[in-house]
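**Q** Could you work out the structure for the sequence below:
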Amino acid sequence: MTHRVGFLVFDQVTLLDVAGPVEVLHEASRFYETMLLSPQGGSVRTSSGIPLATIAVSDAGEIDTLVVPGGDQLAEHGAEVAVLEAARSLAATASRVASVCTGTFVLAELGLLAGRRATTHWRHARTLAHRYPDVDVVTDALHISDGRYLTSAGISAGIDMALALVEHDHGPEFARTIAQELVVYLQRPGGQSQFSAALRTPPPRTLALRTIIDAVHADPAADHSATTLAATAALSPRQITRLFHAELGTTPARWIERVRLDLAQQLILHGHSVTAAARRSGLGSDESLRRAFARHLGLTPTDYKRRFATSLSRDADPSG
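**A** I've put the predicted structure just below:
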């Protein structure tokens, strides 16, 4: 029996949020029927200007899986009422509800993710967590499944999620065949943090924390011990720790390590050795750098360079 999958699209939807998962399911077309839906039907213009022909939600009939793709406006301004009502109607009867990128904001606005784990594009993860505190936002994941709800990270992660959906329905061997045909990973290693430039720190609300953050960004490799930070902000180490927990949800040491890791990533991509990257970033030793890569990115510095380095790296001095 064919599984009907409806993609709820709207003006300024991100094209790859739609096209990526649709292509995965098209490769499994003997099992899945895909359709593009919109509140009123007709042509919908994507953010890249390419139009999509859609069916009106009222003419679609019942669907088995609803997929809500993303668009920048969903995180910035929220979805239009017509889109929310269409999503609510379709989700009420679908056996599975999924989102790609900022499509998660639609599901969260409808209250469907309350008390559940979810993810979205790393750039909007903190906005999602702030706007919907009842959602357990996972910032470093390519996709999350919680009950009948699936959410995925930014844009191309919709492909990862669609492959996971196929794997769940028809097994890993069939999903692997599709991944090979599309020349993508069945299970891409690492999470969003390998792309996110440390899941950018939100602007601090307090002057003291802003002073610390500016100082660390200005020279990540400098001495940023608890004593030094206290002197920089004219606060006690305990007060600084409380500020970091309250505003950033982490400790000073963990945040500083992440800033240093960002710098180390850039150094490695520009051809510096592991030893040079460790020293220049402030992480210290090769082993400290490797542990930081494993903890935050789930891969080694060598694997990271192999995956993301470009020809630019060949122009740098490899000795550091």
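
**Q** contacts and neighbour counts: CA atoms only from here.
**A** Noted.

**Q** and the gap between residue 172 and residue 165?
**A** From residue 172 over to residue 165 the distance is 10 Å, taken as CA to CA, to the nearest Å.

**Q** neighbour count winner among these two?
**A** Neighbours per residue (other CA atoms under 10 Å) separate residue 172 from residue 165, with residue 165 holding more: 20 against 15.

**Q** Am I right that that one sits in a helix?
**A** Yes. Counting by DSSP: H, G, I helix; E, B strand; the rest coil, residue 165 is found in a helix.

**Q** what helix or strand is residue 61 on?
**A** Residue 61 belongs to no helix or strand when assigned by DSSP states H and E.

**Q** for comparison, sequence B:
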Amino acid sequence: MSQRRIVFVIFDGFQPLDLVGPHEVFQYAAGLGGDYTCEVVAPRAGGVRSSSGLLVHAGHAVADLDPGGVDTLVVAGGQGVDHAREDTALVGWIAGAAAGARRVASVCSGVFLLAAAGLLKGRRVTTHWSREGQLTREHPEIGTDCAPIFIRDGRIWTSAGVTAGMDLALALVEDDLGRDVAHAAARELVLFLRRPGSQAQFSVAMAARQPATDPVRAAVAAVHADPGARHSIADLAAHAGLSPRHLQRRFTGEMGVPPATYVERVRVEAAQRSLAEGDEPVEAIARRHGFATAETLRRTFHRRLGVAPSDYRARFRSTASP
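**A** Reported below is the predicted structural model:
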């Protein structure tokens, strides 16, 4: 079997983890029997300085490397991407390499280079959350969705920033070689393998406001400690040491949503993980995460995510199952 050429594109000011993380995933997979060979290309060969100052050696310049024969093209992002996408030689090389590649991927703001190369019209893509507004304004022809950590749309794969590139690379390895090799690579790298692409760039805890006082902090901690426990306003008030009415007012003011809404968000997120990571029946997942019945879970999923729990599992199981 011929080797699969994985070609990484970098430029001055690229984010080093956008390269190093996915590169290490493919290299470990190659050591486990995967048929990968990794190359790095840049506007010029030799030292390329990353956004953090780390100097990385690019083995090839775009002017010297034939864009043909690339199996998987992976384009890094970083602070220098806005300047890089003005480099017509680089953008043209990406377009040429992508034309014949089996698949094309970007990490973080590398999606802007794919857009500049004309590869994303009509596609659904993601990028780092801080670049969502810019991508939407500059490329209305693209369906930008910065909720997931990575998205596959046909042969185009895009991911959020930094560590999400490793999740993307593991999904690519699994797509090629199966779960066992991807799991072994993740284990060697001490990574959490089963973070599905559907997972939000921010968990509920990160996306929400942070509690400003100890009573509300105690109530929030109780919800995250056991999403499936009883979390009525009376239960949460007991954790907070406040009256139910007082907690309702304080919680909503500090967190931006009422307690019941926050509890539901945390439970949905927990149920998403369970559906994506295991074989537990939907009914059992519903009960364990506080939804009482599968029907209640189904209605909540439809309202919040637009899909049924069974459809969610079917959609994301391929990159989320043990």
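
**Q** TM-score for this pair?
**A** The TM-score (TM-score structural alignment, normalised by the length of structure 1) is 0.66; 235 aligned residues with a CA RMSD of 2.8 Å.

**Q** The helix or strand hosting residue 246 of structure 2 packs against which elements?
**A** Using DSSP H and E, residue 246 of structure 2 sits in helix 244-255. Contact here means 3 or more CA pairs under 8 Å, 6 or more residues apart in numbering; DSSP states H and E; on that basis helix 244-255 of structure 2 packs against helix 214-225, helix 233-240, helix 259-277.

**Q** all strands in the stretch 51-200 of structure 2, in order from the N-terminus.
**A** Secondary structure of the stretch 51-200 of structure 2 (DSSP state E, counting those that start in this stretch): strands at 55-58, 60-61, 72-75, 103-107, 124-125, 143-144, 150-153, 156-159.

**Q** Dump the ones you listed into JSON lines; add mean neighbour count and distance to residue 22 of structure 2 as well.
**A** Output for the strands of the stretch 51-200 of structure 2, formatted as JSON lines (neighbours: other CA atoms under 10 Å; distance: least, CA to CA, whole Å):
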{"stretch": "strand 55-58", "mean neighbour count": "17", "distance to residue 22 of structure 2": "15"}
{"stretch": "strand 60-61", "mean neighbour count": "18", "distance to residue 22 of structure 2": "18"}
{"stretch": "strand 72-75", "mean neighbour count": "26", "distance to residue 22 of structure 2": "9"}
{"stretch": "strand 103-107", "mean neighbour count": "27", "distance to residue 22 of structure 2": "9"}
{"stretch": "strand 124-125", "mean neighbour count": "22", "distance to residue 22 of structure 2": "18"}
{"stretch": "strand 143-144", "mean neighbour count": "17", "distance to residue 22 of structure 2": "22"}
{"stretch": "strand 150-153", "mean neighbour count": "22", "distance to residue 22 of structure 2": "13"}
{"stretch": "strand 156-159", "mean neighbour count": "27", "distance to residue 22 of structure 2": "11"}
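
**Q** out of the ones you listed, nearest to residue 93 of structure 2?
**A** Ranking those by proximity to residue 93 of structure 2 (CA to CA) places strand 60-61 first, at 10.1 Å.

**Q** I'd like the distance from that closest one to the chain centre, please.
**A** Distance, stretch centre to chain centre, for strand 60-61 of structure 2: 29 Å (CA atoms, centre = their mean, to the nearest Å).

**Q** just stretch 67-84 of structure 1 next, same as before
**A** Put simply, stretch 67-84 of structure 1 sits 17 Å off its chain's centre (CA atoms, centre = their mean).

**Q** Buried residues, it. List them.
**A** Using 16 or more other CA atoms under 10 Å as the test for burial, stretch 67-84 of structure 1 gives 67-72, 74-75, 78-79, 83-84.

**Q** what's the answer for stretch 300-309 of structure 1, then?
**A** For stretch 300-309 of structure 1, using 16+ other CA under 10 Å, the buried residues are 300-301, 304-305, 309.

**Q** Quick check: the gap between the spatially most central residue of structure 2 and residue 107 of structure 2.
**A** In structure 2, the C-alpha closest to the average C-alpha coordinate belongs to residue 149, at a distance of 1.5 Å (CA atoms, centre = their mean). Distance of residue 149 of structure 2 to residue 107 of structure 2, given as CA to CA: 10 Å.

**Q** if we can go back for a sec, now distance to residue 90 of structure 1 too, for the buried residues of stretch 67-84 of structure 1, in JSON lines please.
**A** Shown next, in JSON lines, are the buried residues of stretch 67-84 of structure 1 (distance: CA to CA, whole Å):
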{"residue": "67", "distance to residue 90 of structure 1": "10"}
{"residue": "68", "distance to residue 90 of structure 1": "10"}
{"residue": "69", "distance to residue 90 of structure 1": "14"}
{"residue": "70", "distance to residue 90 of structure 1": "17"}
{"residue": "71", "distance to residue 90 of structure 1": "19"}
{"residue": "72", "distance to residue 90 of structure 1": "22"}
{"residue": "74", "distance to residue 90 of structure 1": "18"}
{"residue": "75", "distance to residue 90 of structure 1": "21"}
{"residue": "78", "distance to residue 90 of structure 1": "18"}
{"residue": "79", "distance to residue 90 of structure 1": "15"}
{"residue": "83", "distance to residue 90 of structure 1": "11"}
{"residue": "84", "distance to residue 90 of structure 1": "10"}
